[in-house]
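below are the sequence and a predicted model; questions follow.
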Amino acid sequence: MFNFEIVAGGTVRTVLQNRRREVLDLVSRTYRIHEAGQTVNPDSYFLRFPEKPDSRIIALPAFLGPESGVAGIKWIASFPKNTESGAPRASAVLVLNDYATGYPIACLEAAAISSARTAASAAVAATALRPEGHQGKTIAVIGAGVIARNICDYLSAADCLPEAYLVHDLHEPSGQALAEHLRGTQDAPVSFTTDLAEALAADTVVFATTALKPYVTTPFKPGQLVLHISLRDLVPEVVLGAQNILDDIDHCLKADTSPHLAEQATGSRDFVTGTLAGVLNGDVTLDADRPVIFSPFGLGVLDLAVGAFVLEEARRDGTAIEIPDFFGETRRW
């Protein structure tokens, strides 16, 4: 009852690198469990700073349900200016709690968990929303940070294998770094482009930027699949011109995401086609004559599911670090 463990970032990365297919299955199952109403996923809570409007720290509490016995919270900071010194934009921890007692049982380095669950959700969507596969297609990646790298790795693990990759980033060294990573890990040709319009014309377009406001005004064409992972790239008119798949409708339509702005512009949610779990369950049918946009806000239940998986694997590998006497009092009297 009073055991407490730490799982360090190196261990988290090793577990996730070696078990991407298992994480894909886990994320897919968790979406379905959430859709069935078996989880609790409250709103995310944003800590903002008046003198740093681009920075924030976000709390994502969640509960995976009585069967799992796991509750917890991710505390993740996003400070984009970190990249100017070569440091990652995001840092995070995940605390897991025991449902029976409420006691914390573990703390895990969670930037890797967060990027893995985000990337896995993109790959699950890429598979479900383009069931015929990506052969003969071009995948463009707009934004070339850690999330983009992980998305590409998970697309490969999910057998989303395109004919070619195209990379675009305003910071060319980052874009070239992602292109080089893809050349070393993928069989498809890879090109870097400074032309946003060229990237937007690809068969599958992945957004993984740090954009705070929409800048994409070009409508997408029938047959295009858009994985809008960074959530604030598209103006409302672009959203309204497509079929829109979200991870959780109430969760996504807030915080001035592009879908939220579309709701504000129309006063309606009629533009929402359904959820990814609805697609996975066969409850949502898509129209081949219209483009499809997947916009996930990011669910804390995914962090919990992946974090609990990492903890069990670390215990099995003997790499979880137990902290003796972490709790100062273990008896009421």
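Structure's in. What do you need?

please make it C-alpha for all contacts and neighbour counts, starting now.
Will do.

how about the strands of the stretch 101-250 of the chain, start to end?
104-109, 138-142, 164-168, 190-192, 204-207, 225-228, 243-246 (DSSP state E, counting those that start in this stretch).

A further structure is provided below for comparison with the first:
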Amino acid sequence: MADFTVGPGATVSQVLADSQKQILRIVRDTYLAHEQGQSVNPDSYFLRFPDKPNARVIALPAYLGGEVDTIGIKWIASFPDNVKQGLPRASATLLLNDYATGYPLACPEAAGISAARTAASAAIAAGELLASQEAVRVSFVGAGVIARTILDYLRANGITVADILVHDLDDTSAGHLMTYATEQHGVPAASGTLDDALTRDLVIFATTSAEPYVPTSTPLQPQQVLLNVSLRDLPPELLLRSNNFVDDIDHCLKAQTSPHLAEQLTGNRGFIPGTLGGILQGTAAPDPGKPTVFSPFGLGILDLAPGHHVLHEARARGAVVEIPDFIGESSRW
């Protein structure tokens, strides 16, 4: 109990690469556990900076019971200007604590865990919400690490992607995602306008936008699915013409997300019929006569559960760094 484990990023990345099916199962089970009240998931805390208005660091504390039975907190930085230097936008750590004593147990690098759980959430939602199981025409609005990882998890979740259209303000980023789709997954890919992207069966928003820019008049089609992963791309008026599902209603309706703006516009939450957990357990379903928007705010338990798996697997491989006697005093007297 006095020891502490560190999971290096390279180890975490390798375990995640080998565990996509398991991560999908873990994230699905975690949504169901949360829906059934087996978690504690308080509000996230946003640390912002006056001289860096587009940067933030977020703390996501959580407890998940069941087989995980662990406390955790993800500390994730989002610095969009990193992209200009060729650096990843996000970096993160995950601190895990023992539920019996509260003692710190481990700290795996967590940017990859965060991307994987976000992608698994998106892929699970797509699998549940897409009306047809035939080949899907997909568009990505935003072509960064999250978009790339979502593509991986769509395929891992058995979704057949017919082709991909990429829209990104940065041509280089768009080119990288198109090349990745073609070379790694054998999927035809092309770049296109935002209007083009909004016509696809499955539209995935993975940007750093701070406010809506998609036109209110966009003519979405029944049974079209929009994964509002970046949360702020869509105007509230568009949401009010759609089915809306979230990961957690209280969490998602804050911080000027698109659903939060819709709540402010209407004065109520009646436009949200349920959560992804409700869909998974069969207590909620979309109206097939409308398009559907899924807005995942991101829950700390979704980092905690995959992080628990990654740590267990990395230990089994002997690929962690053990720090003995990390706790200074092992007894009270």
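The structure has been received and is ready for your questions. Because the structure is a prediction, the values reported are computed rather than measured.

before we move on, the earlier item: take the strands of the stretch 101-250 of structure 1 and lay them out in a markdown table including distance to Val124 of structure 1.
A markdown table is the format used below for the strands of the stretch 101-250 of structure 1 (distance: least, CA to CA, whole Å):
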| stretch | distance to Val124 of structure 1 |
| --- | --- |
| strand 104-109 | 24 |
| strand 138-142 | 15 |
| strand 164-168 | 18 |
| strand 190-192 | 22 |
| strand 204-207 | 13 |
| strand 225-228 | 11 |
| strand 243-246 | 12 |
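
save those strands as JSON lines, and put in mean neighbour count too.
Listed next are those as JSON lines, based on neighbours: other CA atoms under 10 Å:
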{"stretch": "strand 104-109", "mean neighbour count": "22"}
{"stretch": "strand 138-142", "mean neighbour count": "26"}
{"stretch": "strand 164-168", "mean neighbour count": "25"}
{"stretch": "strand 190-192", "mean neighbour count": "19"}
{"stretch": "strand 204-207", "mean neighbour count": "25"}
{"stretch": "strand 225-228", "mean neighbour count": "25"}
{"stretch": "strand 243-246", "mean neighbour count": "24"}
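
for Gln176 of structure 1, find the nearest of these.
strand 190-192 (6.4 Å; CA to CA).

and the closest one, what does it pack against?
strand 164-168, helix 172-185 (3 or more CA pairs under 8 Å, 6 or more residues apart in numbering; DSSP states H and E).

can I get those in TSV with distance to Arg130 of structure 1?
Below are those laid out as TSV (distance: least, CA to CA, whole Å):
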stretch	distance to Arg130 of structure 1
strand 164-168	16
helix 172-185	21
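
wait, which of these is closest to Phe192 of structure 1?
strand 164-168 (4.7 Å).

could I get the full set of helices for structure 2?
In structure 2, helices defined by DSSP state H lie at 9-17, 20-35, 111-129, 145-156, 171-185, 194-197, 236-239, 249-252, 258-266, 276-280, 301-316, listed in chain order.

ok, which of those helices comes nearest Ile323 of structure 2?
Comparing those by CA to CA, helix 301-316 comes nearest, at 12.9 Å.

how much does the closest one stray from structure 1?
On superposition with structure 1, the mean distance recorded for helix 301-316 of structure 2 (mean CA distance after the TM-score superposition for structure 1) is 0.4 Å.

give the buried residues for that helix.
Using 16 or more other CA atoms under 10 Å as the burial criterion, the residues of helix 301-316 of structure 2 that qualify are 301-311, 313-315.

same question, stretch 270-277 of structure 2
Phe271, Ile272, Pro273, Gly274, Thr275, Leu276, Gly277.

scan structure 1 for its longest strand.
strand 52-63 (DSSP state E).

mean deviation of that one from structure 2?
Mean for strand 52-63 of structure 1 is 0.4 Å (mean CA distance after the TM-score superposition for structure 1).

what angle do that strand and helix 300-317 make?
70 degrees (axes from the mean of the first three to the mean of the last three CA atoms, to 10 degrees).

run through the neighbouring helices and strands of strand 52-63 of structure 1.
Strand 52-63 of structure 1 packs on strand 45-49, strand 70-78, helix 300-317, going by 3+ CA pairs under 8 Å, 6+ apart.

what about 10 Å?
In terms of contacts (3 or more CA pairs under 10 Å, 6 or more residues apart in numbering; DSSP states H and E), strand 52-63 of structure 1 is packed against strand 45-49, strand 70-78, strand 90-98, helix 300-317.

the third one: which residues count as buried?
The one in question is strand 90-98 of structure 1. For strand 90-98 of structure 1, by 16+ other CA under 10 Å, it's Ala90, Ser91, Ala92, Val93, Leu94, Val95, Leu96, Asn97, Asp98.

for the shortest one, same thing?
Within strand 45-49 of structure 1, no residue is scored as buried using 16+ other CA under 10 Å.

swap in stretch 17-36 of structure 1?
20-21, 23-24, 26-35.

kindly report the same for stretch 195-204 of structure 2.
Buried residues in stretch 195-204 of structure 2 (16+ other CA under 10 Å): Ala197, Leu198, Thr199, Arg200, Asp201, Leu202, Val203, Ile204.

in structure 1, what stretch matches that stretch?
Under TM-score structural alignment, the counterpart of stretch 195-204 of structure 2 in structure 1 spans residues 197-206.

before I go, just wanted to say thanks for your time.
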